[in-house]
Every structure is written in C-alpha cells, then in structure tokens.
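[1] Let me see the structure of the following:
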Amino acid sequence: MSSIYDVLLERGYVKQLTHEAEIKELLEKEKVTFYIGFDPTADSLHVGHFLQLMVMAHMQKAGHIPIALIGGGTAMIGDPTGKTDMRRMMTREEIEHNGNCFKEQMSRLVDFSDGKAYMLNNADWLLDLNYVNFIREIGVHFSVNKMLTAECFKQRLEKGLSFLEFNYMLMQGYDFLELNRRYGCIMELGGDDQWSNILAGVDLIRRKEGKPAYGMTFTLLTNSEGKKMGKTEKGAVWLDKNKTSPYEFYQYWRNVNDADVEKCLALLTFLPMDEVRRLGALKDAEINEAKKVLAYEVTKIIHGEEEAEKARSAAEALFSGAGNLENVPTNTINRSMLNMSLLDVLVELKILPSKGEGRRLIQQNGLSINDAKVTDINRVLIEEDFAQGFVLIKRGKKNYNRIVLE
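    Model prediction:
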C-alpha cells in the first residue's frame, strides 16, 4: 500500500519540500498534525482554495490531523504575497463571519468532529501580543537582508512596502510556532507562493524550540498556459452556490482546455489514477467525455450529488436536447422590465458584468436570445420574447441563463 506522500506525489500536488527524506518517512510512520492557513478576505472560498482542501482531505484520510487556520489576526494587516497593492484591513466581525462560512464549505471535504481536524483563528494569540516582547522574542531570529530576497517582498518593493506588511512574515512564522506549542503541529502546507513564509516558520521552530519542523508546498492551480485557474468574465469561481451557481460551477469545469483535463482530474477529484490517466489520454471529440466526468465529480464534491445531477441534466438539456432545462440558472423579472434595453436587463440581473461587455459580445456575434443572434445593441426585451414561457440567453458558445416573467 502506497503512503500518503506517494499519493500526493503521483497526483501532482507536491512542489517543494524542506526535508524530503524526513517528510517521506514521517508521513509513512507517524500521525502528523499539520496546518494550512486561509486568509478570510471574502465570505466564500474559491477555486484557488479547492486544491488546498483536497490536500487536507487526502492527508486526513491517511490518518493525519489537519488544522485550518483562519488568519483573523493577519487579515487585520494584509498578506503582500502575490499582490501589487496593500490589502484592505478588515473588522473582527467580518473576519468571524467569513471564517464561519469557510468552515461550512470545508466540512464537505474535511471532518472536524471529535478532534479529527481543527479550525483555529490566529487572532487568539496575535491580537493580544506585547509588541516589544514580540520583537525581542521573535524579531531577533529574522534577517532583514534575507527577508528582502523573498519573492513576496520583491514584488512590493517597487511600489512601496509598508512596515505593516513587512511584519506579515514574522506573524506567519509565529503562527507555526504557536501551533507547534499548543497542538504539536510539526508541518505547514500551502501553495507554492507561500514558500518563503513557510521556511520562516520552520526555521523559527528549530531555533526557538530546538525541534524539527517541516514545510511542503503544492503546485498552484494553473492552466497549461501557466495562468491561474478559477476566473471567468464574471469574476472568481466561488465555492458558495449563491455566488457561483452549481450549474455555472459545472460548466466552468466542462469547458476547461483539453490540455488541462488530466491535471484537474488528478488534483481535484478522488478518481483512481489509472482512471485519471485513461480519461486524460482521450483525444479529439472523446475528450469531452472526460470533461463531463471532471465537471460532475468536482461539482459533486463541492455541492453534493443532487446538485451535480441537476447541473449535468441542465447541460444535457441545452446541448443534446435531453434533460431538465429548469436546472439552468434562472432569473425572474417583473413586467416593469419589459421594453427595457436587453443589455440593461442582463447587467441588472448580473448575467453580464457590464454593458461594455454586452456590446463586445454583440459585435462578436456572441450573444443570443432564444437561439437568435442579437445584432442590435439597442435591442429591447419584449413580451413576445417569452412565448415559450421563458427567455433563453446564450453568451459565447456554452453559457446559458433563463429569464422568467412574473
């Protein structure tokens, strides 16, 4: 039987390790408590977090204990990683609400019952720190010269890095130290953009406690062109069904590039790797079957089997004339919106992000109403459009919405 380290390696998660041989042996022979940090800057996780949840789920299934650490303290400063501008500081109430939303979403993959996993908030130890004591105890172990070589700081130096943000690495390192002291946590995991911060924590524990600590990063969820996945014309692909409907979520994965199918199946589903490789090897029209499997499996993990079935049925209704059209994302309008500009209606319903986007779609023959191309940017929505009981809007080749009249 392969170890969890071999599973993570085979599925393509592992990017960098602080102590490869030791980590491999540790994960094979011991039950390890590890943590991953989550920045509570929104009230939902998004596709970028999904991969981290999958790692937590795989690790937990192998008997290891996850800690999901909500950055309630650090979110009041802002992580400069991957950002060109300083993040907005948040209130405690916002952070607590967002953390509660995260836990509900994480619970689909991670079992938090009976000490099998923990959700903690670093505000519990960061907000009451005495600054002078903190700098004396922690700051003495950090070299400014070394910190400035970290990629997260390099990117910000050109525009100006505030001292507020410069503290972030110290705080994240201190998080690891506190979790080590309180919960025996010996490993920090995270996306590869967190490598510098993870190294800081590993080094701090070894210096302060004289004990081993480890770090592992996993690959970021990018497409074959190296761009981060999880963005659409309407913004981020969220795990909250009220922000991104299960149908839209399903369609996002149904429409991934052919070159990304095998990678997504490996990273974002629990399908055996033999099946992942078989599906990933399909070519031309057959790769669409692999995309359907990917979309269904991913939607089932995040939204449950019932929603995945509905999304699949809606997709079949639109593309093959079978299935239930009622599961297509639906908006209801009242009669006061009749005879309004179609673009105004679509923007108000958030089907389109802006009228400018609508005009661009029309110019590119990418917007249809009831299977008829919209060619006039001043086209209005009239009662006759609802002859079949609803209006079907199509954006691009594969994005559909229904509009129902009250």
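
[2] drop to CA atoms for contacts and neighbour counts, all remaining ones
    Noted.

[3] measure L271 to V47 for me?
    19 Å (CA to CA, to the nearest Å).

[4] again but with G389, I slipped
    Noted for G389: a distance of 35 Å to V47, by CA to CA.

[5] more crowded one of these two?
    More neighbours surround V47 than the other of G389 and V47, with 19 against 12 (other CA atoms under 10 Å).

[6] Surely that one is in contact with T232?
    No - counting by CA atoms under 8 Å, V47 sits too far from T232 to count as a contact (11.3 Å).

[7] which residues in the stretch 1-150 of the chain form helices?
    4-11, 20-29, 47-61, 92-106, 123-126, 131-137, 144-147 (DSSP state H, counting those that start in this stretch).

[8] Any idea how far the fifth one is from the middle of the chain?
    Read that as helix 123-126. Put simply, helix 123-126 sits 25 Å off its chain's centre (CA atoms, centre = their mean, to the nearest Å).

[9] now do the second one
    Centre-to-centre, helix 20-29 and its host chain are 28 Å apart (CA atoms, centre = their mean).

[10] what's around S143, how many residues?
    Going by other CA under 10 Å, the residues that sit close to S143 add up to 9.

[11] follow-up on the earlier one: want to throw the helices of the stretch 1-150 of the chain into a markdown table with distance to K243?
    Shown next, in a markdown table, are these (distance: least, CA to CA, whole Å):
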| stretch | distance to K243 |
| --- | --- |
| helix 4-11 | 29 |
| helix 20-29 | 37 |
| helix 47-61 | 12 |
| helix 92-106 | 13 |
| helix 123-126 | 27 |
| helix 131-137 | 39 |
| helix 144-147 | 37 |
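
[12] Please provide the structure for the following sequence as well, for comparison with the first:
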Amino acid sequence: MSAVFDELTWRGLVANSTDGAALAQHLEAGPVTFYVGFDPTAPSLHMGNLVQLMVARALQRAGHRPLLLVGGSTGLIGDPKAAGERVLNSKETVAGWVGTIQRQVERFLDFDGPSAARLVNNLDWTSGMSVLDFLRDIGKHFPVNRMLAREVVKARLEEGISYTEFSYVLLQSMDYLQLHRTYGCTLQFGGSDQWGNITAGVELLRRSDGQHVHALATPLLTKADGTKFGKTESGTVWLDPAMTSPYAFHQFFLHAEDTKVIEYLKVFSERSRADIDELEHQVVEAPHLRAAQRALADDITALVHSPAERDAAVAAAAALFGRSDLDQLPESTLASVVAELAAPVLPVGGELPGVVEVLEASGVVPSRSAARRSIAEGGAYLNNNRVVDPDARLVQGDLLHGRFVITRRGKRTVGAVSFERG
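    Model prediction:
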C-alpha cells in the first residue's frame, strides 16, 4: 500500500474512494497530479475546508502535485443543498471572494519545487464557452435519470429545484475533465457530501475521453453529540482571523471533547503516530490535564494563524484566569477576548460605575446582591485584583487600554465589560 494512502487511512481521512487498492498503487507508482476545489460561497474558508487542505498537505509532502481550484464559475451557481435554493451572490461579490480564498489556500501549500502547487479558477474555461458547446460536449454525457437519482436532488424535487442548481454537477465534472486534459490530473478529492459530484467527474472522463481516473472523499467530522463539527453557538469557525479571532479559534479546540480529541488530532495535527498514541494514552490516564486538547489547539492555531498568534492566545487564556498580567496583553488580543466573552458596552460619561454594577453587567453574578456576597466571600475580581470594598467605584486607571475591564468570580467564571465614550 502507498505510504501516504496508509497515513490518510490511519488519520481517518478516507471515507470513500473509487478503488482504494488501485488508488494506493497509483500513488505509489509516482508523482500524481491531484485537485481539490473550494467554492467562494462566503468570504472565508471554514473548518470543513481545512480538512481538505490537510489532505493536500499530506499528498504534497509525499511528492504529489496539488491543483487548488477556487471556483469562480461554480461559486456563481452554488452546489444544491437539501435545505433549499441558494441565494445567488453577485458576480462582483464572488470575484472578490475568489481572490480572498486564493490568498487563504496558498498559505497552506508549497508553490516551489518539483511538487509545486498551482492555483486554478474554473471561470477561466467556462466563461467563454457557449451554451451549445456546453450541452453538446458536456451535457450529452449525463443521463437525466442518474441526475434525478442523486440524494440531494430527490430531497428537493417535491419543493422544487432550479435548473441552475440541478446542472451544478455538470460544471464540477467539467473541472475534472479540463484539469485532466491540461495538467494530467488523475485524482480529485473532497468532502463526503461532494461524493456524487466527484464520481460524476470520474464518469465524465470515462465517457468522454475513455480515461480511468481516481477519486477520494473525506468523512464529515462531527462532535460527540452528532452535530456538525466547526459550529459554535455563535456560528461557524472560520479561518479568517477577522471572522473568528485566533483566541476564539484556540479556545474552540481547547474545549474539544475527550471522546473526539484524538480524532481531531489525527486530522488537524501533523504529529507522528507515536506522539498521538502517547496523547491518546494521556486522555485515558490523566484526562484532567487535557494534554491532547492543548496539543490540538496549539498545533492548529499555529498552522492556520501563526506561532505568534498561538502564543498570544495561550497568554490571553492564562491572563484571563489570573495566571499572568492582563495589562501585558496587546489591545488587539484583549479585544478578541472581550468579544468572545460577549461583553456588554457601557457608556462613559462622567463618573465611572461602581464595582458591584460592573460585576453584574459582565454576567459573572446574577444580581448586585450576589455581587456583594461574592465580594464579602473574597471571590470577586476586577482585572485579576480581588475586590474588597463593595462600595468602590472604577477609576480611569482600571480600564485596560482605556476601555476594557475583565471580571471574575472564583477561579472559572469570567466576564468582561467594554466602555465607550458617548
């Protein structure tokens, strides 16, 4: 078996393949040109996309050549979803997202050397194609009965599906055909929800050019309760730091369930089997140390953002729970922390509010009377300093970077307020 196929299998990254044994032999035989696509249906990639980038990194390390497709044409259409018809984004919006996502994906692969990656955009070969050529050269190879049998199409037939979304599979299949003819691409992979589109591309190459090519699908990652991985109460976990801060990103992985953390480590960390086996042992023997969660959060934050952002996230968490000084955190990092804590914004007029009012506003206590009890018991903190006087008021020097206050009750209940001048 191919070493890289064996690694992908061990890491749990192979849900389906057209022929696993044949694909392993193909990868073992020599450098393979492969492609993975990303549709610009949002201004950033998310955690599901990162799964595909990790597969691409593993294949490139093994000497294979990546084609990273950002779908300037398929992004204008949108893959059909069971939930209903998509709202079409404007051409200008999609073009802007193409550029943004291209800049994101190129950070993860090497664009130099014998296995250099290449960015491609399917708008380059579809924009000048006539409807007649599309129907004759591509549509001719797609039996409608096969298209109607696709699960997502069957789910939409009762309420209706536009011809636009119905024909998406033809566009994506044409990408494989084009990339095979131009670059000799013989492997496409993507998420398991794309398996129908991916295998349709394999079939198109067989029908149109008589070529046998390969396909692979990665599994859908889920949380322990079966819900979609990469989703939080506040929304999707994005790779763009402006949409999900490095601190929030690090915290998301730091809170991975014990039952799932090793699965996530295999996918998102490039640690060796021996290292991950040791972390798995620690999950069983010393789960309270959360060594696997720390390794996962550190590795993935360093990869997606940078080692410096990882260090800042770790420092912010330490400061938040009283293990270091909050006033040493950069304003941008502290602002991310405050945003993650959903801090209320309080107006600043003349006199600043009292400590009891601030504790209540931040949500660490349910009422002012509870704030007073917490102070009396010695368990109330502002900026990691114990509050001793329930009648004290904030002064300007209490505002970190002139606008933030971090509150805490006991060791673990943390909140914040942000002040804004009117």
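
[13] so which of the helices of the stretch 1-150 of the first structure comes closest to I382 of the first structure?
    Among those, helix 47-61 comes nearest to I382 of the first structure, with 37.5 Å by CA to CA.

[14] Could you list the buried residues of the closest one?
    Residues of helix 47-61 of the first structure classed as buried by neighbour count (16 or more other CA atoms under 10 Å): 47-60.

[15] got it, and stretch 207-224 of the first structure?
    Neighbour counts using 16+ other CA under 10 Å place A213, Y214, G215, M216, T217, F218, T219, L220, L221, N223 of stretch 207-224 of the first structure among the buried residues.

[16] Give the aligned range of that stretch in the second structure.
    Mapping stretch 207-224 of the first structure onto the second structure (TM-score structural alignment) gives residues 207-224.

[17] Now the terminal residues of that stretch, how far apart.
    End-to-end distance for stretch 207-224 of the second structure: 42 Å, by CA to CA.

[18] Which residue lies nearest the spatial centre of the second structure?
    M47 (1.7 Å; CA atoms, centre = their mean).

[19] Now that one. Nearest residue, chain neighbours left out?
    G230 (5.5 Å; CA to CA, 6 or more residues apart in numbering).

[20] ok, now E309 of the second structure?
    Using CA to CA, 6+ apart, the nearest residue to E309 of the second structure is P246, at 6.3 Å.

[21] And the buried residues of helix 47-61 of the first structure, which is closest to V7 of the first structure?
    Proximity of those to V7 of the first structure was ranked by CA to CA; the top entry is H58 with 8.3 Å.

[22] Please determine how far the closest one is located from Y296 of the first structure.
    Distance of H58 of the first structure to Y296 of the first structure, given as CA to CA: 19 Å.

[23] if we can go back for a sec, which residues does the residue nearest to E309 of the second structure contact?
    T301, H305, E309, R310, A313 (CA atoms under 8 Å, 6 or more residues apart in numbering).

[24] Based on its surroundings, how many neighbours for W97 of the second structure?
    Burial measure for W97 of the second structure: 23 neighbouring residues, criterion other CA under 10 Å.

[25] swap that for L204 of the second structure, sorry
    As a burial measure, L204 of the second structure scores 22 neighbours (other CA under 10 Å).

[26] Next: K29 of the first structure.
    What K29 of the first structure shows, counting by other CA under 10 Å, is a neighbour count of 9.

[27] In space, what's closest to the aligned partner of K241 of the first structure in the second structure - neighbours in sequence excluded?
    Alignment note: K241 of the first structure maps to P241 in the second structure; criterion TM-score structural alignment. What sits nearest to P241 of the second structure in space, not counting adjacent residues and going by CA to CA, 6+ apart, is H305, at 7.5 Å.

[28] mind checking what the one you found lines up with in the first structure?
    Checking TM-score structural alignment: H305 of the second structure goes with H303.

[29] Please report how far that match lies from K291 of the first structure.
    In terms of CA to CA, H303 of the first structure sits 18 Å off from K291 of the first structure.

[30] more crowded one of these two?
    K291 (26 against 20).

[31] which one in the second structure is aligned with that one?
    Using TM-score structural alignment, the partner of K291 of the first structure in the second structure is Q293.

[32] Please report how far V14 of the first structure lies from A62 of the first structure.
    16 Å.

[33] out of these two, which sits in the more crowded spot?
    Neighbours per residue (other CA under 10 Å) separate V14 of the first structure from A62, with V14 holding more: 21 against 17.

[34] looking at the helices of the stretch 1-150 of the first structure, which is buried most?
    helix 47-61 (a mean of 21; mean count of other CA atoms under 10 Å).

[35] For it, which helices and strands make contact with it?
    The contact analysis (3 or more CA pairs under 8 Å, 6 or more residues apart in numbering; DSSP states H and E) places helix 47-61 of the first structure against helix 4-11, strand 65-70, helix 261-268.

[36] how about these in CSV, adding distance to D43 of the first structure?
    Formatted as CSV, these follow (distance: least, CA to CA, whole Å):
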stretch, distance to D43 of the first structure
helix 4-11, 29
strand 65-70, 12
helix 261-268, 22
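
[37] residue ranges for the strands of the stretch 151-300 of the first structure, please.
    Here the stretch 151-300 of the first structure has its strands, by DSSP state E, counting those that start in this stretch, at 187-191, 214-218, 231-232, 235-236.

[38] Indicate which one of these is closest to G280 of the first structure.
    Closest of those to G280 of the first structure is strand 214-218, at 21.0 Å (criterion: CA to CA).

[39] that older thread, list the contacts of the residue nearest to the centre of the second structure.
    Contacts of M47 of the second structure (CA under 8 Å, 6+ apart): F229, G230, V237, W238, L239.

[40] The residue lying closest to L282 of the first structure once chain neighbours are set aside and G304 of the first structure, how far apart?
    Excluding its sequence neighbours, the residue lying closest to L282 of the first structure (CA to CA, 6+ apart) is A290, at 7.4 Å. From A290 of the first structure across to G304 of the first structure, the span is 20 Å (CA to CA).

[41] So between the two, which is more surrounded?
    Higher neighbour count among A290 of the first structure and G304: A290, with 24 against 15, using other CA under 10 Å.

[42] and the gap between that one and E305 of the first structure?
    18 Å.
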